[in-house]
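Asks: Quick one, fold the following:
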Amino acid sequence: MITTAAALGVGGAATAAVADPAPTAPKAEAGASSVAWGSCPDDGYGAYYKATNAECGQLEVPLDYAKPNGKKISIAVTRVKHTDTKDYRGVLTFNPGGPGGGGLVYGPYFKLLLNKRGYAALAAKYDLIGFDPRGVDHSQPALRCNSDFQKPVRPDYNPGSRKEEAAWLAKSKQYAQDCQKKFGWMLPHMRTTDAAKDLEQIRRTFGADQKLNYWGFSYGTYLGATYETLFPGKTGHFVLDGNVNPDRVFYDTQLDQDRAFERNFKLFNGWIAKWDSKYHLGTTAQAVEANYYKARAAAAKAPIGGTIGPDELDDIVQQAPYYTSEYVGVADALSAWIVGKDAQPLLDRQGDTSDDNGFAVYNAVQGADAHWPKNWNKWHNDAVKLVKQGYRFNTWPNVWFNAPIFYWPFNGGPKLKVNAHKTATPTLLIQSTLDAATPYDGVLVQHRELNSRLLVEVGGKTHANSLGNLCLFNKAVSYLDTASVPAGSRGVDDSCDANPATNDPDPTAVAAKSLTAVAGLPELALPKIR
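Replies: Below you'll find the predicted structure:
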């Protein structure tokens, strides 16, 4: 998901002159899908759709591409049409990550963001397409298996015994069985390769005779790399930000994350200690961490506000190692509770757990994409080993976030070998060096497997930050416009420094306006892969 943690006005956004001719609709290619246009969803983003005159519809695609005339499902799409008839560039589409993140609003959002940042002329050249991947949110059907699975208060992520571990295993097994019962017919067709073929249908339908252009975040980088592997001749300008290691999907990915999240959790604790005069949680990172785990242990005995147990507290705090934009809010809430016994700021940050669509799709995609260990001792021993090595914060939470896959009705895979060296235009890879969700080593593998250039945010601690760092953003937009890239190498090809004001924020300063929000419109979700 993408957080638009800032407010930018849309006043002054460029629009096409009245005298300009209406854009010519591109012709669909053979094999294109039909689109059922209708009203845009009532999903809280109506202002985006209205401000951009977006069209909303359902794109029909095969459930199984091996049986193109068989059962059909549909992909929810939005389209903001190009207005530059002289330099039409085709489709530019987006994926915010997950897997399971919805991207329907991203076409309209990018139209407004590009306009505000002075790139209205470029936005006018593209048909900007937002979409919810198969199974997600407004696509039909949307996977939802058990709305009570994440209902608070859940069993402690960190099991104190095999008996406590068994409680989570039973819970995970039930969830997998619920998914099989409701969507067993669809689960084998939730691979990233299926989603990439859906992307090709988007290109065929909306941008025929043009290559696909794409901006993907987090898991969206794996989807993008998969498309490039399957359709190298149709790959246009691809921006991939916050890169998943394609060689380690997906069991090994979680182990890499556990190490990186521990590092970023400690960096966050060190930041809190630096501002102890405000937070009073400890003058060292170690003291802050100790106070956190004391609060966590207490929440296991008496849930905070009745709904925040140790797991729910972990989930709230995990946002800070993900995004430095969350530092102040998370620290404020922790201090309010630990120091002042005011639970409300934590309760305000507790998300709605009643809709399990994102979680269902997450497990469905990862369970279908690759083989997972079928011996629980492997999962258990890997987790115990990491905790003993000091990687405590995210290890068991990550186990249980993925555990339904252990009971999945089939063993997924084989894993796709990403390999796309023959695309006409190099892909622009963007990576923060201290990204916790997609650790830095992963982009080096991605760089090796793609025809690509690597742009690094040096010292950046935020996941998939190309919208939040103007240096990164401007280079990415320049690439979309001209395909200009630095000379290639096996390592870093270009870099931007992390912005100190956002990478290590001052909690005593007036809150800075976010770079990525659009004034008067609701914030988008942050790009995320667990």
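Asks: drop to CA atoms for contacts and neighbour counts, all remaining ones
Replies: Noted.
Asks: roughly how far is stretch 128-144 from the heart of the chain?
Replies: Computed by Cα atoms, centre = their mean, to the nearest Å, the chain-centroid distance of stretch 128-144 equals 14 Å.
Asks: Repeat that for stretch 271-290.
Replies: 30 Å.
Asks: How about it, which residues are buried there?
Replies: 271-273, 275, 279, 281-285, 288-289 (16 or more other Cα atoms under 10 Å).
Asks: Let's compare: structure for the following, please.
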Amino acid sequence: MATSRLLRSTAAVFAATALLISGCSAQNSATDTSTPPDRTNGAKDENTAPDSSVPALQPLPAAIPADLRPYYDQKLSWRDCGVSGFECATMKAPLDYAAPSASTDLKLAVARKKATGPGSSLGSLMVNPGGPGGSAIDYLQQYAPQPAAVRARYDMVAMDPRGVARSEPVECLSNQQMDSYTQTDQTPDTPAEVNKLTTAYRDFAQGCESHSGKLLPHVSTVEAARDMDVLRGVLGDKKLTYVGASYGTFLGATYAGLYPSRSGRLVLDGAMNPALNSRTTSLDQTAGFNTAFTSFAADCVKKSDCPLGTKSADDAGRQLSALFKKLDAHPAATGESRPLTESLATTGVIAAMYDQKAWPVLREYLAQAEKGNGRGLLTLSDSYYERSPDGAYANQMYANPAVNCLDLPPAFTTADQVRAALPSFRKASPVFGDNFAWAALNCAYWPVKATGSVHRIEAKGADPIIVVGTTRDPATPYTWAKGLAAQLSSATLLTYVGDGHTAYGRGSQCIDTAINTYLLEGTTPPKNTRCT
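Replies: A predicted model of the protein is given here:
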């Protein structure tokens, strides 16, 4: 079952598979000042305007409190990471910022690659790939898109956020239990199937509480942003320079809201809108994935070998729904003990929506599934869940709800509420609507009450910030970027007219040049810049 609001960079989605981005050319790039339709398929324009009834996130005092000073004054002991050119260290942070105590300190993993030169140093550039739950260190070491000119001037830095990967990871289920959980039917047709789904959510939440109960109340985005400020201070940077993708935009914007006077050059790529509640977020994301699928389907039906027919994108959607229904009744063989269920197949298709370079692979795997071979779609699903070939899961799927369920109250609290909302989700996406609606129920059973709430982020006094939005982004719909840019007092919106999730480092020379110039010179692109 795909976790609702899993927001991470394209590279992070496909970290577990090597079958993508082969034999595919990048799009040409140019500035486009026209205004073609955004094709957000249901996402509402009113979400882009700041809502004065939503409270603004208030900044923390500029002065560092005395009880936090030891954290800012700590010295990191750097060591070789075992990855060429990278150094690693461990940073201490308080479990609870309201009551810091050395006896409960967290140990957060940090990595860096020092500036290569030539040119004078610009300090540190911190990156985060999103999730929540994505490993920033893995992203930095394997996928961070910063070019040589940026790496020459900055020490590239990453910290796995609290509860993630190497930083006190949240744990919930055994690998075998997680296999069962991912196969649970997430489009229940009967009361018995609804009960099985809600039981799975309860068991998952209880597993997290059993294994990570002390940590769960302290993995919020606000706390992670405060950890980032500690690291900024420890590294000796007066201001934070940061590139955040997907959920990483929420983390970066939260930092700017809490510490506007210490916010430097921030790039927020594939932006979230913090002023939206969980239900609206889930509904918008449902429409976003429908937009992405429609784009894939329109491309697919032009090809003679399209496994979803050659009539129209709408007909392709009906063909995919029929395949899902067939797999619901009769899962496909995969050559291993896990058959391809409807839930796993849906997750595999969703994974391929993050990057149009995956479309040829998806066509091939859908054709295989139509013939009863589910191995390919299972591979895509495993990449999404970060399941390794030996059956071990990374902690992404545990950290993700731990953060999301703490940041906002649940979208739904009962199965009846989901049933009542199904028509709106089906309207947003006839193919994925049911799946996303039921996925939004997962936080209803979370053992820790949400500490966050919807809010605007203004960050008054912050340096200029770039917010990047992609018009057909599935996971973070374009309207969210417009909404965040409208809230931030110093933001410039940079638009990528195209497909896929996030834009920086994915082939658009226009996007990359604008961001690199900003990082190196502090100059933002002209207002209303649109790139292809």
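Asks: related to what we said a few turns ago, now, among the buried residues of stretch 271-290 of the first structure, which is nearest to Lys197 of the first structure?
Replies: Distance to Lys197 of the first structure, by Cα to Cα, is smallest for Trp271 among those, at 43.9 Å.
Asks: what's the matching residue for the closest one over in the second structure?
Replies: When the second structure is aligned by TM-score structural alignment, Trp271 of the first structure is paired with Asp299.
Asks: Looks to me like that match is in a helix.
Replies: Yes - under DSSP: H, G, I helix; E, B strand; the rest coil, Asp299 of the second structure sits within a helix.
Asks: and stretch 221-239 of the first structure, which stretch of the second structure?
Replies: Stretch 221-239 of the first structure corresponds to residues 249-267 in the second structure, going by TM-score structural alignment.
Asks: Any idea how far apart the tips of that stretch sit?
Replies: This stretch, stretch 249-267 of the second structure, spans 8 Å end to end (Cα to Cα, to the nearest Å).
Asks: on that earlier part again, need the max-distance pair from the buried residues of stretch 271-290 of the first structure.
Replies: Pairwise distances across these (Cα to Cα) peak at 14.3 Å, for the pair Trp275 and Glu289.
Asks: neighbours of Phe183 of the first structure, just the number please.
Replies: Neighbour count for Phe183 of the first structure, taken as other Cα atoms under 10 Å: 18.
Asks: gap between the match of Trp271 of the first structure and Lys357 of the second structure?
Replies: Distance from Asp299 of the second structure to Lys357 of the second structure, by Cα to Cα: 12 Å.
Asks: Kindly report the same for Asn516 of the second structure.
Replies: Counting by Cα to Cα - Asn516 of the second structure and Lys357 of the second structure are separated by 23 Å.
Asks: got the residue ranges for the helices in the stretch 251-400 of the first structure?
Replies: Assigned by DSSP state H, counting those that start in this stretch, the stretch 251-400 of the first structure shows helices spanning 251-274, 276-279, 285-301, 310-317, 319-322, 327-338, 344-349, 357-369, 376-388, 395-402.
Asks: Save these as a markdown table, and put in distance to Leu143 of the first structure too.
Replies: Formatted as a markdown table, those follow (distance: least, Cα to Cα, whole Å):
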| stretch | distance to Leu143 of the first structure |
| --- | --- |
| helix 251-274 | 22 |
| helix 276-279 | 41 |
| helix 285-301 | 31 |
| helix 310-317 | 22 |
| helix 319-322 | 25 |
| helix 327-338 | 31 |
| helix 344-349 | 25 |
| helix 357-369 | 6 |
| helix 376-388 | 26 |
| helix 395-402 | 16 |
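Asks: of those helices, which approaches Leu212 of the first structure most closely?
Replies: Nearest to Leu212 of the first structure among these is helix 357-369; the distance by Cα to Cα comes to 22.5 Å.
Asks: so where is that closest one in the second structure?
Replies: Residue span in the second structure matched to helix 357-369 of the first structure, by TM-score structural alignment: 395-407.
Asks: Strands of the stretch 401-530 of the first structure, residue ranges please.
Replies: Applying DSSP state E, counting those that start in this stretch to the stretch 401-530 of the first structure gives strands spanning 427-432, 452-458, 494-497, 525-526.
Asks: What are the contacting residues of the third one?
Replies: By Cα atoms under 8 Å, 6 or more residues apart in numbering, the surrounding residues in contact with strand 494-497 of the first structure are 454-460, 471-472, 486.
Asks: ok, now stretch 360-371 of the first structure?
Replies: Contacts of stretch 360-371 of the first structure from elsewhere in the structure, counted by Cα under 8 Å, 6+ apart, are 98-100, 135-136, 143-145, 179, 187-192, 249-250, 402, 404-405, 408, 410-416.
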